[in-house]
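J.: A structural model of the following input is requested.
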Amino acid sequence: MSGNSFSGNLSKHLCYLKKLQLLDLSRNNLSNEIPTCLKNFTAMSKKSINSTETASLIYWYNDTYIETYGFTISRYTFNITVMWKGVKCGFKSPELRLNSIDLSSNDFIGEIPNEIVFLVGLFSLNLSRNNLSGEIPSEIGNITSLESLDLSKNHISGTIPSSLSQIDNLGVLELSNNSLYGRIPPGRHMDTFDGSCFEGNPNLCGTQLNKTCPGDMPEVKPEEPTRHDDADDNSDFYEALHMSLGFGFFTGFWGLLGPLLFWRSWRIAYLRFLNKVADYIYVTVAVYVAKFYK
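T.: Reported below is the predicted structural model:
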């Protein structure tokens, strides 16, 4: 039912089609929120498909019909054309393993229903080119069969769930032109997607976008405080002491002998002083000795 002019809400009565495996309502004018009752698509919630049961439903005849009317009806050729992994593909007489939902290019608003994660047999989910907001369901990794996911050109915010990196079969991923932020989750095959899958999200970072995240900045270690070493203080003290002693000795020595060597009058006065001191000591000692023996 793609490429028509359907408008209004997506009818909740659609959810009664429990055996529906392929829903394509892309390129219409549908609006409002995506109903949460999509989880009632029982056929999409199973990882394995009963091919015999599916064929009996598709080709509108069964063994009871043949036994009743006594003749067989040849099968008609069942061909479908869908957008598969971003490419328009034709499938001839498929076994309907193509569990797919395509609601792209409409005017849906609101959040992606969390109930979508119960469709564990879903192979392709395309909700691109809408006005969806909110965050990607955190448990989207439960859809382990998912091979193609396109949520581009919406207003989806928040971080990319780490569970998305756990889907090993995911070959096509489009999250561009949204309001996602934070680090692109690493691990497994997430590093194989190029930057075009994530561009248009200014606050998104990671190796795919060649943009470092704040946590990737090299850690600047604080400078270690200068170690206070008592031995260094002691060496500085003794060095200053030796310098002061040397300076004192030089000053005292030349302060006394310098004038005596260069000025004759100072030498005479100095010698007279020494003679007086010597005479005084001699007389004092002589008097003391005389008194001692007297």
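J.: going forward, measure contacts and count neighbours with C-alpha atoms only.
T.: Noted.
J.: Where do the strands of the stretch 101-250 of the chain begin and end?
T.: For the stretch 101-250 of the chain, applying DSSP state E, counting those that start in this stretch gives strands covering 107-111, 124-126, 131-133, 148-150, 157-158, 172-174, 179-183, 203-205.
J.: who wins for proximity to residue 90 among these?
T.: Of all the strands of the stretch 101-250 of the chain, it is strand 124-126 that lies closest to residue 90, at 15.1 Å by C-alpha to C-alpha.
J.: quick one, helices of the chain?
T.: Here the chain has its helices, by DSSP state H, at 51-58, 63-69, 230-262, 264-293.
J.: nearest to residue 134, of those helices?
T.: The closest of the helices of the chain to residue 134 is helix 51-58. By C-alpha to C-alpha, the value is 35.9 Å.
J.: if I pick residue 8, what's in contact with it?
T.: For residue 8, the contact set (C-alpha atoms under 8 Å, 6 or more residues apart in numbering) comprises 29-32.
J.: if we can go back for a sec, okay if I get the helices of the chain as CSV plus mean neighbour count?
T.: Output for the helices of the chain, formatted as CSV (neighbours: other C-alpha atoms under 10 Å):
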stretch, mean neighbour count
helix 51-58, 13
helix 63-69, 10
helix 230-262, 11
helix 264-293, 12
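J.: how about those helices in JSON lines, adding distance to residue 122?
T.: Listed next are the helices of the chain as JSON lines, based on distance: least, C-alpha to C-alpha, whole Å:
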{"stretch": "helix 51-58", "distance to residue 122": "16"}
{"stretch": "helix 63-69", "distance to residue 122": "30"}
{"stretch": "helix 230-262", "distance to residue 122": "74"}
{"stretch": "helix 264-293", "distance to residue 122": "118"}
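J.: among those helices, which is nearest residue 109?
T.: Distance to residue 109, taken as C-alpha to C-alpha, is lowest for helix 51-58 among these, at 33.3 Å.
J.: Also this sequence, please, to line up against the first:
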Amino acid sequence: MSNNNLNGDIPQSITSLLKLISLNLSRNSFTGVLPSNFGQLEMLESLDLSRNQISGRIPPSFSSLHYLSVLDLSHNNLSGRIPLSTQLQTFNASAFMGNLGLCGPPLTPECPGDGATQDPAVPNGDGGDKTKQEDDSLISFGFYVSMVLGLIIGFWGVFGTLLLKSSWRYAYFRYLDNIKDRIM
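T.: Predicted structure coming up:
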């Protein structure tokens, strides 16, 4: 439906087309904001909304579009942070160009206010992104817990077995002696 002089808001009902694979609404006169539940279109592989007058933020649900391989949101009036996801950051910056208010990877490394030193419990001036802060602390905590558990289980899995099983312990030290003899 590209280049058809369509106008108005992008209909919310478009997000109920759950099996939709490709959507091209470029070069129209759409205004308003992107539907917040765009992430329901999980099968979407290609999305082109370029050269409209869409404003507002890119909804966080865009991070659910895991099969998206073609994206063009360029030349609109979008603003705010590009939602963080493994998918959206893989696109070239040209997919977002012409949206002067957009920031974040892949356009810029940071958004205004990201570099400010601030107490993590206090939201920043752009409305705060408490969910992102909670996710970062949860990821960090989970990483450290799994690292410690892996170290403990790995260490005791190897050395505990050698400590308890004398036949394995003798075989292991014989193996080390053979290696030492080959080297020297």
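J.: Would you mind finding the most buried of the strands of the stretch 101-250 of the first structure?
T.: Most buried of the strands of the stretch 101-250 of the first structure, by mean neighbour count (mean count of other C-alpha atoms under 10 Å): strand 124-126, with a mean of 23.
J.: after superposition, how close is it to the second structure?
T.: On superposition with the second structure, the mean distance recorded for strand 124-126 of the first structure (mean C-alpha distance after the TM-score superposition for the first structure) is 0.3 Å.
J.: Hmm, residue 127 and residue 153 of the first structure touching each other?
T.: No. In this structure residue 153 of the first structure lies outside contact range of residue 127 using C-alpha atoms under 8 Å: 9.1 Å.
J.: got a list of what the equivalent of residue 92 of the second structure over in the first structure touches?
T.: For residue 92 of the second structure, the aligned position in the first structure is occupied by residue 194, per TM-score structural alignment. Going by C-alpha under 8 Å, 6+ apart, residue 194 of the first structure touches 208-209.
J.: looking at it, residue 10 of the second structure is touching residue 31, isn't it?
T.: Yes. The pair residue 10 of the second structure / residue 31 is scored as a contact, 7.4 Å apart, by C-alpha under 8 Å.
J.: pretty sure residue 168 of the second structure is in a helix, no?
T.: Yes. Under DSSP: H, G, I helix; E, B strand; the rest coil, residue 168 of the second structure sits within a helix.
J.: And for residue 176 of the second structure, the neighbour number?
T.: Using other C-alpha atoms under 10 Å, residue 176 of the second structure is surrounded by 12 other residues.
J.: matching residues in the second structure for stretch 264-273 of the first structure?
T.: Counting by TM-score structural alignment, stretch 264-273 of the first structure falls onto no part of the second structure.
J.: Quickly note the distance from the closest residue to residue 261 of the first structure other than its chain neighbours to residue 257 of the first structure.
T.: Nearest non-adjacent residue to residue 261 of the first structure, counting by C-alpha to C-alpha, 6 or more residues apart in numbering: residue 267, 7.3 Å away. Going from residue 267 of the first structure to residue 257 of the first structure by C-alpha to C-alpha, to the nearest Å gives 9 Å.
J.: returning to that earlier point: include distance to residue 57 of the first structure when you put the strands of the stretch 101-250 of the first structure into TSV, please.
T.: Output for the strands of the stretch 101-250 of the first structure, formatted as TSV (distance: least, C-alpha to C-alpha, whole Å):
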stretch	distance to residue 57 of the first structure
strand 107-111	31
strand 124-126	22
strand 131-133	34
strand 148-150	26
strand 157-158	41
strand 172-174	30
strand 179-183	42
strand 203-205	46
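J.: To residue 67 of the first structure, which of those strands lies closest?
T.: Residue 67 of the first structure lies closest, by C-alpha to C-alpha, to one member of these: strand 124-126, at 38.6 Å.
J.: Of the helices of the first structure, which is nearest residue 173 of the first structure?
T.: With C-alpha to C-alpha, the closest approach to residue 173 of the first structure among the helices of the first structure belongs to helix 51-58: 28.3 Å.
J.: Give the aligned range of the closest one in the second structure.
T.: Under TM-score structural alignment, there's no match for helix 51-58 of the first structure.
J.: repeat for stretch 23-36 of the first structure
T.: The aligned range for stretch 23-36 of the first structure is empty, by TM-score structural alignment.
J.: Alignment lookup: residue 123 of the first structure to the second structure.
T.: Match for residue 123 of the first structure (TM-score structural alignment): residue 21.
J.: Now for the residue nearest to that match when sequence neighbours are not counted, how many residues are close by?
T.: In this structure, residue 21 of the second structure finds its nearest non-sequential neighbour in residue 44, 4.2 Å apart by C-alpha to C-alpha, 6+ apart. Per other C-alpha under 10 Å, the neighbour tally for residue 44 of the second structure reads 22.
J.: Check the one 5 residues further on too.
T.: Residue 49 of the second structure has 24 neighbours, counted by other C-alpha under 10 Å.
J.: Next up, the contacts around the aligned residue in the first structure for it.
T.: Using TM-score structural alignment, the equivalent of residue 49 of the second structure in the first structure is residue 151. Shown in contact with residue 151 of the first structure (C-alpha under 8 Å, 6+ apart): 126-129, 174-176.
J.: and if we set it to 6 Å?
T.: Residues counted as contacts of residue 151 of the first structure (C-alpha atoms under 6 Å, 6 or more residues apart in numbering) are 127-128, 174-175.
J.: How far off centre is the lengthiest helix in the second structure?
T.: Longest helix of the second structure, by residue count under DSSP H: helix 130-164. Using C-alpha atoms, centre = their mean, to the nearest Å, the mean C-alpha position of helix 130-164 of the second structure is found 23 Å from that of the whole chain.
J.: Could you tell me where it falls in the first structure?
T.: Against the first structure, there is no aligned range for helix 130-164 of the second structure (TM-score structural alignment).
J.: buried ones in that helix?
T.: Across helix 130-164 of the second structure, burial judged by 16 or more other C-alpha atoms under 10 Å covers residue 162.
J.: Now residue 169 of the first structure: closest residue in space that isn't a chain neighbour?
T.: Spatial nearest neighbour of residue 169 of the first structure, chain neighbours left out: residue 147 (5.2 Å); criterion: C-alpha to C-alpha, 6+ apart.
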